[in-house]
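Undergrad: Next comes the sequence, and after it the predicted model I'd like to discuss.
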Amino acid sequence: MLDRKLKNKAFNGAAWSFLDKIINQLSVAILLIYLSNILAPSDFGLIAMLSVFIAISQSIIDSGFTQALIHKSHSANESDFSTVFYTNLILSVFLYLLFYALAPAIANFYNQDDLISVSRILFLSFIFNAFSIVPRAKLTINIDFKRQTIVNTIAVFVSIVVAVVAVKNTWGYWSLVFMTLSKSFVSSLLLIIVCKWLPKKRFSKKSFSQLFGFGSNLLISGLIATFVQNLYTIILGRFFNPYQVGLYHQGYYYTNTLSFTLTSIIQGVTFPILTSIKDEKEKMLNTYQTAIQITALISFPVFMGFAAVSESFVLVFLGDEWKDIVPVLIILSFARALTPISSLNLYVLNVSGRTDLFLRADLVKIPVLVLLLFIALPYGVIGVSICQLVLSVIAYFINAYFPAKLYGFKLTDQMKPMFPVVISSIIMYIVVIQINYNDLFLELLARVFVGIIVYCSCIILFRVPFAVDIVEKIINKVRCHKYDGS
């Protein structure tokens, strides 16, 4: 059992982290839905072609230092924080100058001349984001998600205003560029203010060596993961037109937003908690297994449900111009169902300090990815989406293998509690896709409502542990109220 203080911190952290992800991810999703009704898929596709360079650069700039500082927790000193800050800043400036020079080559690779000017402006986010790494790490160490939530909410609100003004002035894809830049700038500025921290004039080689020693494997692993995640966009951008890239990238965005929200909430709270009990193996293992079960209970119905309502969602919110995205959304939703669980399996390796295993798990996936992508490429965006689905299943088993070996439990021990949840989600999906109305909005509402009812009924019927616990608590509260009223 976690002590009361740790429980309170965990609850407060989870609550604020949840609020942060819900408000900000939902706000951005609504904005992109709005922009999708004005901008063409090709506009989104053009910006998506640069996403790999942004993601890879961000991984290099961070270099695993964020996780290293959190892992070191309260033992991190001022030299550690200042060293990381200067390292991040130097790397960000170097990468911006490098990619500024490479902009014509990038545009030539994709055969899109507009990317020269777009990339040189958009890549300024490298430098803006570098300023936020240490303040965010300090707040996370203190499990202070409240101030992070406030900062993120303000930054998102500002970026929404900027994007709407830009698109109203018919700036096209530049609306997406300035939306990204404004969010990065405002977020970094406010984090520095609320954290009340400024770097000291010191750079410690010892601190750098210690932190990079922990973070180097995470850096390599992060680069591999980033490359793997964006390889699809690179290949599609090279061999297909911006319209097809836009379809895939937006399908990836909507499903990944759901996955990222769920994964971030769980990891953002569990990492500091697991770190604080990392020397108590039994307690940490129990907490980790509990997190896996809760994640599965939420992840499967969310993604199976989104797959079931995807057609209604697209026609209601995005319009007929985006109808070709529906099969992509369905396939990627199935693929993402395992992602939060798979990520948590890797995350526990960080807590244990076994970043070498984290790296090994990612290295194993590369040949699998290349083979699948080679097979899928002739089939366009649908083939690439199916490639993602197959890879996500394989990745789950790879990611689960290493913590199972490390902590001495069987893979089936983790999978067995998930079976009734998976069956419940499949039943929900089959029932929901049977619902059809002429009114698309009514159809969407009906599918969501019926899906929730069917899933909840199934997990109670199958007596899924956490579901039964919740029902029993509700019944007990009702009985207590009745008793008090009498």
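TA: Great, that's in hand.
Undergrad: only C-alpha atoms for contact and neighbour calcs from this point on.
TA: Noted.
Undergrad: ok, the residue lying closest to residue 387 once chain neighbours are set aside to residue 64 distance?
TA: Among residues not flanking residue 387 along the chain, residue 372 sits closest, at 5.8 Å (Cα to Cα, 6 or more residues apart in numbering). According to Cα to Cα, to the nearest Å, residue 372 stands 29 Å off from residue 64.
Undergrad: Comparing these two, which shows the higher neighbour count?
TA: For residue 372 versus residue 64, neighbours defined as other Cα atoms under 10 Å are more numerous around residue 64 (22 against 18).
Undergrad: Return the distance of the more buried one relative to residue 140.
TA: Residue 64 is 15 Å from residue 140, by Cα to Cα.
Undergrad: do residue 68 as well
TA: For residue 68 relative to residue 140 (Cα to Cα), the value is 12 Å.
Undergrad: higher neighbour count, these two?
TA: Using other Cα under 10 Å as the criterion, residue 68 and residue 140 rank with residue 68 on top: 25 against 22.
Undergrad: what about versus this one:
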Amino acid sequence: MEPRADISPASGPAAILPLHDDVTSRSVRAAGWVAVSSIGNVVLSFAVFLVLARLLNPGEFGLVAVAVVFIDILLIVTRGGLPDLVVQTERLDAAFADTAFWVALASGCAYALALVLLSWPIAWLLRLPELQPVLAALAVTFVVSALGVIHEARLQRTFGFRSLAVRALAANLAGGSVAVVLALHGFGVWSLVVQRLLATSATTVLTWAAFPWLPGRRFDRGHARRQVAFGSRVFSTQLLLTLSIRSQEVIAAYFLSTADIGLLRLAWRCIDLVSQVAVIPLASVALPTYARLQGRPGELAAAFNGFVAMSAVLALPAFLGMAAVAPTLIPLLFGEQWRDAVPVVRILSLLGPEFVATSLLWTIFTASDRTRAALVLAAGQFGITILVAVATAPFGLSALVVGHVLRAYLFSPLVVIAAGRFVPVGNGRIAAALAPILACAALMACGILLVQDAVYLQLGERAGLAAVIVGGVLAYGALAAILLRDTLRRSLALILHRTAVARTSVPGIVPEPEASSSPKTGLGPTGRIAGGKA
């Protein structure tokens, strides 16, 4: 059963490409559902964490934390880039989809078996014998997840993010509820293992329900070779980008103390919290959006610039505002023992503009099938990150983090230049789009720094912090209404799907005319009428 028209058997295996404004508007609405899912999952995860933290001892939490490190990294390998290829492929036929499903399932089974076999030596090397059964049990998630990744990708092709968001929330709610019940009955570490297994299983089942496609028995070796080649480059790139951040913790463990590692991890969690709300939703819908616009580089660049502006409007004030109130916010949220994380949070918050731009930029390489270039760039970034971290870590945690921020701002322009070879994006355009937003956010943060001590003195820390945050939001809103009027108008137009207003002239965001598509006839690069279903 095919609930979405991403395959067109009547007229050949071609996906019909929508017009730019329709694609971008659908992307914005999809990002809203991703934001709902992200916020809901953050709140739910934090609530489950608080409950379980009172029921389980730190050793039990630490045991699963070690196991989850392996799972999270290997899940990148398990997906193998296949969902990205399914989303990116302009023409998706039945044989291609069937082959992708069986390749994903075979990979999941292989990695599950590998983790079970490696669970004994891993537990022996880490001197944690109780880790072996935990790893062996969690290996099942590879198979279960593989059963649903192609269904998830096909939902993404049709912008079915509402279904994905609702089902992710339901799955996590089910897993968290069962984990709490099991912990109350003394199952200890296994309550967290069951949570992970149940959430993954529920997600797969509900994804099948949302997209009830039954894969056929077809297996095309040509498709399989392309999928493995493309997927290996994508997952290698994703793995290197992930390791570029996580490697800091390994290097900090060698040069610094375990306390420094904890401070660094907490600071990154704070950055992640902002990104889950302001950056990840748009980054999640970037691939299907860019894929629909491949072959029309001007429109793809317009979508990218629009996403950057919309994300920055929320993310930059959140990053800089968090940096301003960090001396009060961090101890109140996590306890006085975490006060030393304040300077780390403040330094990492400076990554805001770079983080927004690059989070939405890397996907262009995948959508445009430039995965080799992305892999080379990711490898270069990883190598430079290691060198910078090794050079700065001996001087302390702050030096390590400053080095990471400087590396990001020096290397990211090279990524933009590489993307600019096949899509009209540039460092100057990105800087011009971000500059007024950054100015508003910086003015708001400076205002908070000037008044917060007096507010805390009058109202106390808790009430004062709430007052300062509300005041900062109002101040930023007033500045944005004055200085960011065009950006806000375009964002509102896209949200409301008002395409006439969406064509309002905004520097760096207006779609450029394309020789490969006719604005009069609506013909896409393949000669088909644009505007149909994905």
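TA: The structure has been received and is ready for your questions. Bear in mind that the values here come from a model prediction, so they are computed numbers and not experimental data.
Undergrad: what TM-score do we get after superposing?
TA: After superposition, the two chains reach a TM-score of 0.85 (TM-score structural alignment, normalised by the length of structure 1), with 472 aligned residues with a Cα RMSD of 3.3 Å.
Undergrad: picking that back up, in structure 2, what sits opposite the residue nearest to residue 387 of structure 1 in the alignment?
TA: Applying TM-score structural alignment, one finds that residue 372 of structure 1 aligns to residue 388 in structure 2.
Undergrad: shouldn't residue 391 of structure 1 be in contact with residue 368?
TA: Yes: Residue 391 of structure 1 lies in contact with residue 368 (Cα atoms under 8 Å); the separation is 7.5 Å.
Undergrad: Those two: which is more packed in?
TA: Neighbour tally, residue 391 of structure 1 and residue 368, criterion other Cα under 10 Å: the higher count belongs to residue 391, 17 against 14.
Undergrad: Residue in structure 2 paired with that one?
TA: With the correspondence set by TM-score structural alignment, residue 391 of structure 1 lines up against residue 407 in structure 2.
Undergrad: Tell me who's in contact with its match.
TA: By Cα atoms under 8 Å, 6 or more residues apart in numbering, residue 407 of structure 2 lies in contact with 384-385, 388.
Undergrad: Now do the SS call for the residue nearest to residue 95 of structure 2 when sequence neighbours are not counted.
TA: Excluding the flanking residues, the one nearest residue 95 of structure 2 by Cα to Cα, 6+ apart is residue 218, at 5.8 Å. Here residue 218 of structure 2 is coil, with the state taken from DSSP: H, G, I helix; E, B strand; the rest coil.
Undergrad: List the buried residues in stretch 199-211 of structure 2.
TA: Going by neighbour count (16 or more other Cα atoms under 10 Å), the buried part of stretch 199-211 of structure 2 is 199-208, 210-211.
Undergrad: what's the closest of the residues you listed to residue 470 of structure 2?
TA: Of all the buried residues of stretch 199-211 of structure 2, residue 199 has the smallest distance to residue 470 of structure 2: 35.5 Å, by Cα to Cα.
Undergrad: And the residue nearest to the spatial centre of structure 1, how close does it get to residue 32 of structure 1?
TA: Nearest residue to the geometric centre of structure 1 (Cα atoms, centre = their mean): residue 260, 2.2 Å. As for residue 260 of structure 1, its distance to residue 32 of structure 1 is 16 Å (criterion: Cα to Cα).
Undergrad: same check, this time on residue 321 of structure 1
TA: On the measure of Cα to Cα, residue 321 of structure 1 and residue 32 of structure 1 end up 14 Å apart.
Undergrad: Counting neighbours, go ahead and name the busier of these two.
TA: Ranked by neighbour count (other Cα under 10 Å), residue 321 of structure 1 and residue 32 place residue 32 first, with 21 against 13.
Undergrad: Check the alignment and tell me where that one lands in structure 2.
TA: With TM-score structural alignment as the criterion, residue 32 of structure 1 matches residue 49.
Undergrad: tell me which element its match falls in.
TA: Secondary-structure element containing residue 49 of structure 2, defined by DSSP states H and E: helix 20-55.
Undergrad: what's the offset of that helix from the middle of its chain?
TA: Offset of helix 20-55 of structure 2 from its chain centre (Cα atoms, centre = their mean, to the nearest Å): 11 Å.
Undergrad: mean per-residue distance, that helix to structure 1?
TA: Compared with structure 1 after fitting, helix 20-55 of structure 2 deviates on average by 3.7 Å (mean Cα distance after the TM-score superposition for structure 1).
Undergrad: name the helices or strands packed onto the helix or strand that comes right after that helix?
TA: Downstream of helix 20-55 of structure 2, the next assigned helix or strand under DSSP H and E is helix 58-79. In terms of contacts (3 or more Cα pairs under 8 Å, 6 or more residues apart in numbering; DSSP states H and E), helix 58-79 of structure 2 is packed against helix 94-125, helix 131-138, helix 140-146, helix 189-210, helix 221-255.
Undergrad: hmm, 7 Å instead?
TA: Counting contacts by 3 or more Cα pairs under 7 Å, 6 or more residues apart in numbering; DSSP states H and E, helix 58-79 of structure 2 is packed against helix 94-125, helix 140-146, helix 189-210, helix 221-255.
Undergrad: What sits closest to residue 318 of structure 2 if chain neighbours are left out?
TA: Sequence neighbours aside, residue 274 is the residue nearest to residue 318 of structure 2 in space, at 6.7 Å (criterion: Cα to Cα, 6+ apart).
Undergrad: scratch that, residue 202 of structure 2
TA: Leaving out its chain neighbours, the residue that sits closest to residue 202 of structure 2 by Cα to Cα, 6+ apart is residue 171, at 5.0 Å.
Undergrad: check contacts around the one you found.
TA: 199, 202-203 (Cα atoms under 7 Å, 6 or more residues apart in numbering).
Undergrad: now swap in residue 81 of structure 2 and tell me
TA: Applying Cα under 7 Å, 6+ apart to residue 81 of structure 2 gives the contacts 231-232, 234-235.
Undergrad: May I ask which of the residues you listed has the most neighbours?
TA: That'd be residue 234 among the contacts of residue 81 of structure 2, by other Cα under 10 Å, with 29 neighbours.
Undergrad: Please look at it and residue 372 and confirm they touch.
TA: No: the pair residue 234 of structure 2 / residue 372 is not scored as a contact, 8.6 Å apart, by Cα atoms under 7 Å.
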